[in-house]
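> need coordinates for the following:
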Amino acid sequence: MPQGTTKRSTAMSPSAANPARLLCSAILVFILLAGITALILYLVYRPSRPHFSVLSTAIYQLGNGTASAAVPATAITTTMQFTVLIRNTNERASIRYDRLSAYVTYHDQAITAPAPLPPLYQERDSAVAVSPVLGGGPVPVSGDIAAGLMTDEAYGVVALRLVMLGRLRYKSGPFHSAWYGMYVRCDMLLGAKKGVSGQVPLLGTPDCDVDI
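Below is the predicted model:
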């Protein structure tokens, strides 16, 4: 009777597993751990946008029209100063501001030229006030804008918008964010009459919309 032959097992031991499969598994585990770490850091350090509000306004010139060969009759000269409070409400992140500028609009038309502002660094959970002086030179406007501004001054209430532009970045411990563009709009009602110079009342407490 022929002797039975012994069959060899074809199962592979763990040590003989495909190296490429092990490498893929290690990469997947690394990506998963990196994603979890990034999510935890985001939840812990995620910053909120700064808060802007206008504290006071001074008007030294508002819509003074000029007419000459060099300056058209529809050009107006406005000089104003605003005190703006900037609050960084982040408890873990400081903020650096750069390329800042500001100007004033009336009915969506600029009545001052953009004025550059110095860079600003703000510690976490802090507030700082800035007081830029804007205007001082003639700015061309439409006839309707010039007439509307004169009418509002005669009435004693003028609606203006302060616009601040720039970019910011956050710093949380050793982590730095990318630079983000910033657009701030502060809509105000001012108790301003023709010929009055200096501090004017703010009708209400205007907060500002901040887009980042």
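
> rest of the way, CA atoms for contacts and neighbours
Noted.

> so in the protein, which helix runs the longest?
Counting by DSSP state H, the longest helix found in the chain is helix 19-45.

> can you mark which positions in that helix are buried?
Neighbour counts over helix 19-45 (16 or more other C-alpha atoms under 10 Å) mark Y45 as buried.

> count the residues that sit near the residue nearest to W179 when sequence neighbours are not counted.
Distance criterion C-alpha to C-alpha, 6 or more residues apart in numbering; nearest residue to W179, sequence neighbours excluded, is R169 at 4.8 Å. By the measure other C-alpha atoms under 10 Å, the count of residues near R169 is 19.

> try A93
Neighbour count of A93, defined by other C-alpha under 10 Å: 22.

> now do the contacts for it.
Contact partners of A93, counting by C-alpha atoms under 8 Å, 6 or more residues apart in numbering, are Y45, P47, E123, R124, Y170, K171, S172, G173.

> again with T151
For T151, no residue meets the contact criterion (C-alpha under 8 Å, 6+ apart).

> got the contact list for the most centrally placed residue in the chain?
When C-alpha atoms, centre = their mean is applied to the chain, the residue found nearest the centroid is M182 (2.6 Å). Contacts for M182 (C-alpha under 8 Å, 6+ apart) come out as M164, L165, G166, R167, L168, V210, D211, I212.

> would you do the same for the sequence below? I want to compare the two.
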Amino acid sequence: MSDKVCSHHKNKRRKSVFRCCACLLVSIFLILLIVLLTWAILKPKKPRFTLQDATIFTLNVSAPNVISTSVQVTINSHNPNSRIGIYYDKMYVYATYSNQQITFFTVIPPVYQGHKDFNVWSPFVYGSNVPFAPYNGIALSQVQSNGAPIEMTIKIDGRLKWKVGSFTTGRYHIHVACPVSVPLGNSKSTGIVVGNGVKYQISQRCSVSV
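The predicted model follows:
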């Protein structure tokens, strides 16, 4: 008789555990479904970045494998979403030449960007005596001596979070690449002398991946 009672209690417990698990799974499914439907209705768009200008203070290959760079850039960021805000975590700005990093990282502090809002940043990116691939150093020296435009890329790496109402998502990686073409040494240069630097109006749309 006692064996039957124990078996009955075990079955009851199993049913209770099964019901709890089923309710939990259904709740999770409904929550995910609501989030996905909301996301599909809102159709979030990636932020848009534009490189407005670049002021070149230093761009010097002191040896085939050593480069020193000092550049100030103005970057415009726009949130095109009307119902979604964006939290930017720390973002790191740096410059590359021929896919090689030529400056240290400059940090843009965390900031919230509201619906349809704009943010403008003007970070300095610089690097003193940065190791450089010799073939890139020779190529850059030749470009400078010929007066041809120097092709660089200003990059931003960081993380962002989307905000819908009171709901905030997890972090997503964001990668921004802004091409820069500056005619240093060219007699037809359109740059404006600003103190010890030369400022170039760029107005170049950047590529963004999230």
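
> now render the contacts of M182 of structure 1 as JSON lines, adding secondary structure and neighbour count.
Output for the contacts of M182 of structure 1, formatted as JSON lines (DSSP: H, G, I helix; E, B strand; the rest coil; neighbours: other C-alpha atoms under 10 Å):
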{"residue": "M164", "secondary structure": "strand", "neighbour count": "21"}
{"residue": "L165", "secondary structure": "strand", "neighbour count": "21"}
{"residue": "G166", "secondary structure": "strand", "neighbour count": "20"}
{"residue": "R167", "secondary structure": "strand", "neighbour count": "17"}
{"residue": "L168", "secondary structure": "strand", "neighbour count": "22"}
{"residue": "V210", "secondary structure": "strand", "neighbour count": "16"}
{"residue": "D211", "secondary structure": "strand", "neighbour count": "13"}
{"residue": "I212", "secondary structure": "coil", "neighbour count": "13"}
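
> Serialize those residues to CSV and add fields for distance to T83 of structure 1.
Output for the contacts of M182 of structure 1, formatted as CSV (distance: C-alpha to C-alpha, whole Å):
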residue, distance to T83 of structure 1
M164, 13
L165, 16
G166, 18
R167, 20
L168, 20
V210, 17
D211, 20
I212, 22
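
> what does V158 of structure 1 align to in structure 2?
Aligning on TM-score structural alignment places V158 of structure 1 opposite I150 in structure 2.

> if you could redo that for G198 of structure 1, that was the one I meant.
Taking TM-score structural alignment, the alignment pairs G198 of structure 1 with V198 from structure 2.

> return the residues in contact with S141 of structure 2.
Applying C-alpha under 8 Å, 6+ apart, we find S141 of structure 2 in contact with V61.

> would you agree it falls within a helix?
Yes. Using DSSP: H, G, I helix; E, B strand; the rest coil, the assignment for S141 of structure 2 is a helix.

> nearest residue to the aligned partner of A178 of structure 1 in structure 2 other than its sequence neighbours?
Matched across to structure 2, A178 of structure 1 falls on G170, judged by TM-score structural alignment. The shortest distance from G170 of structure 2 to any residue other than its chain neighbours is 5.9 Å, reached at K161 (C-alpha to C-alpha, 6+ apart).

> quick one: the strand or helix carrying the one you found to chain centroid distance?
In this structure, K161 of structure 2 sits in strand 150-164 according to DSSP states H and E. On the basis of C-alpha atoms, centre = their mean, to the nearest Å, strand 150-164 of structure 2 sits 2 Å off its chain's mean C-alpha point.

> after it, which helix or strand is next?
Note on strand 150-164 of structure 2: by DSSP H and E, the next helix or strand toward the C-terminus is strand 167-168.

> how about the host helix or strand of Q199 of structure 1: buried residues?
Using DSSP H and E, Q199 of structure 1 sits in strand 198-200. Buried positions in strand 198-200 of structure 1, judged by neighbour count with 16+ other C-alpha under 10 Å: Q199, V200.

> okay, the angle between the helix or strand where R14 of structure 2 lies and strand 150-164?
Taking DSSP H and E as the criterion, R14 of structure 2 maps to helix 2-42. Orientation check (axes from the mean of the first three to the mean of the last three C-alpha atoms, to 10 degrees): helix 2-42 of structure 2 against strand 150-164 gives 130 degrees.

> just how off-centre is helix 2-42 of structure 2 within its chain?
With C-alpha atoms, centre = their mean, you get 40 Å for helix 2-42 of structure 2.
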